[in-house]
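> Sequence and predicted structure are below.
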Amino acid sequence: MNFIRDNIFLICVALYCIGALVWPYIRKGAKITNSQATKIINKGKTAIIDIRDQKQYQAGHILNAVHVPLTSLQERIQKLEKFKGQPIIIVDESGKESDKAASILKKEGFSQINILKGGMTGWVGEGLPVTK
């Protein structure tokens, strides 16, 4: 008990640092690299949600990606209910819009949310496969 009282400031700083490191993962989804995404996809039963607009999606997307544009994600959340217990990978064009989608999904009870770093630009840039 004396230790806690004597070091309360250091304990508070340590708890704050731990919270700051964990908060992005709690609030949104984990940002994963292309190789991490590939490993998750290869394990099976992974939902890939492409939030880009129709034109971008038709130009090329990851195999088996479900197209739900960010602008209509909230209205079409029922379409994704079947994926609630699975790992989800959110894909956008450059990795900048996925946080919004992750927040929406988190509020709706989805828990295993991952965000593809660099989006489709990074995916294609590494020469990974896309389908039309």
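Thanks, I have it. Residues are numbered from 1 along each chain as shown.
> okay, CA-based contacts and neighbour counts for the rest of this
Fine.
> Strands of the chain, start to end?
30-32, 47-50, 66-67, 88-91, 113-116 (DSSP state E).
> Tell me which of these sits most buried.
Of all the strands of the chain, strand 88-91 carries the top mean neighbour count, a mean of 27, counting by mean count of other CA atoms under 10 Å.
> what's that one packed up against?
strand 47-50, helix 98-107, strand 113-116 (3 or more CA pairs under 8 Å, 6 or more residues apart in numbering; DSSP states H and E).
> okay, pairing it with this:
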Amino acid sequence: MPTLLAKHVHSLLKCLGAMLVFVLLTACQGDDFTALTPDSARTAYNSNPASFLDVRTQAEWDGGHLVGAEHIPLDKLEKSVSAVFPDKDQAIVAYCRSGRRASNAAQILKGMGYSNISVVVAGGYAELRQAGYPVEER
């Protein structure tokens, strides 16, 4: 039995990963934002109307971020967002390390009247980077 499991670990991990993405996406369906994977966010990244918002800490941002993204750490979002995004109908795609802070940011933005919010929920910055998005690193 252990040999059978060892032979199928890769398939099992892929299946578990797919299930995790499914759970994350369905968990966000009732929220007031669109849940995106790194692949589904590519269209938004390549279109001018959408702006990417990195809500990670300053140290995380300094370690690398998407080219063209705006940076507002989650704990400064309410104070700073209107200066960076004055148009509350502008398409904004929030990301962080895992999706949790970006989801919190989306809720804050919705509460402030922003209407077109998406969140990269699966994998965050590391997955965006791995998917080939252009990044700036110091």
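Ah, there it is. Quick caveat: nothing in here was measured; it's all calculated off a predicted structure.
> Superposed, what's their TM-score?
Once superposed, the chains reach a TM-score of 0.74 (TM-score structural alignment, normalised by the length of the first structure), with 112 aligned residues with a CA RMSD of 2.2 Å.
> if we can go back for a sec, can you add distance to Asp6 of the first structure and give the strands of the first structure back as CSV?
Shown next, in CSV, are those (distance: least, CA to CA, whole Å):
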stretch, distance to Asp6 of the first structure
strand 30-32, 36
strand 47-50, 50
strand 66-67, 55
strand 88-91, 45
strand 113-116, 40
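> re earlier: let me know which of the helices and strands packed on strand 88-91 of the first structure is the nearest to Leu70 of the first structure.
Leu70 of the first structure lies closest to helix 98-107 among these, at 6.5 Å (CA to CA).
> Where in the second structure does that closest one align, residue-wise?
The aligned range for helix 98-107 of the first structure in the second structure is 102-111, by TM-score structural alignment.
> mean deviation (superposed) between that stretch and the first structure, please.
Stretch 102-111 of the second structure, aligned to the first structure and superposed, deviates on average by 0.7 Å (mean CA distance after the TM-score superposition for the first structure).
> How far does the longest helix anywhere in the first structure sit from its chain's centre?
If you go by DSSP state H, the first structure has its longest helix at helix 8-27. Its chain's C-alpha centre and that of helix 8-27 of the first structure lie 22 Å apart, by CA atoms, centre = their mean, to the nearest Å.
> quick one, that helix and helix 98-107 angle?
If you take axes from the mean of the first three to the mean of the last three CA atoms, to 10 degrees, helix 8-27 of the first structure sits at 90 degrees to helix 98-107.
> what does helix 8-27 of the first structure rub up against?
Helix 8-27 of the first structure has contacts (CA atoms under 8 Å, 6 or more residues apart in numbering) with Ile4, Ala30, Ser103, Lys106.
> which of those residues count as buried?
Buried residues within these, counting neighbours by 16 or more other CA atoms under 10 Å: Ala30, Ser103, Lys106.
> Report the two of the contacts of helix 8-27 of the first structure separated the most.
Ile4 and Ser103 (36.3 Å).
> roughly how far out does stretch 113-133 of the second structure sit from the chain middle?
On CA atoms, centre = their mean, the centre of stretch 113-133 of the second structure falls 2 Å from that of its chain.
> who's in contact with the equivalent of Ile32 of the first structure over in the second structure?
Under the alignment (TM-score structural alignment), Ile32 of the first structure maps onto Leu36 of the second structure. Counting by CA under 8 Å, 6+ apart, Leu36 of the second structure makes contact with Leu25, Ser118, Val119, Val120, Val121, Ala122.
> With Leu63 of the first structure instead?
Contacts of Leu63 of the first structure (CA under 8 Å, 6+ apart): Pro129, Val130, Thr131.
> For those, pick the one with the most neighbours.
Val130 (15 neighbours; other CA atoms under 10 Å).
> on that earlier part again, of the buried ones among the contacts of helix 8-27 of the first structure, closest to Arg52 of the first structure?
Distances from Arg52 of the first structure to those, taken by CA to CA, are shortest for Ser103, at 16.2 Å.
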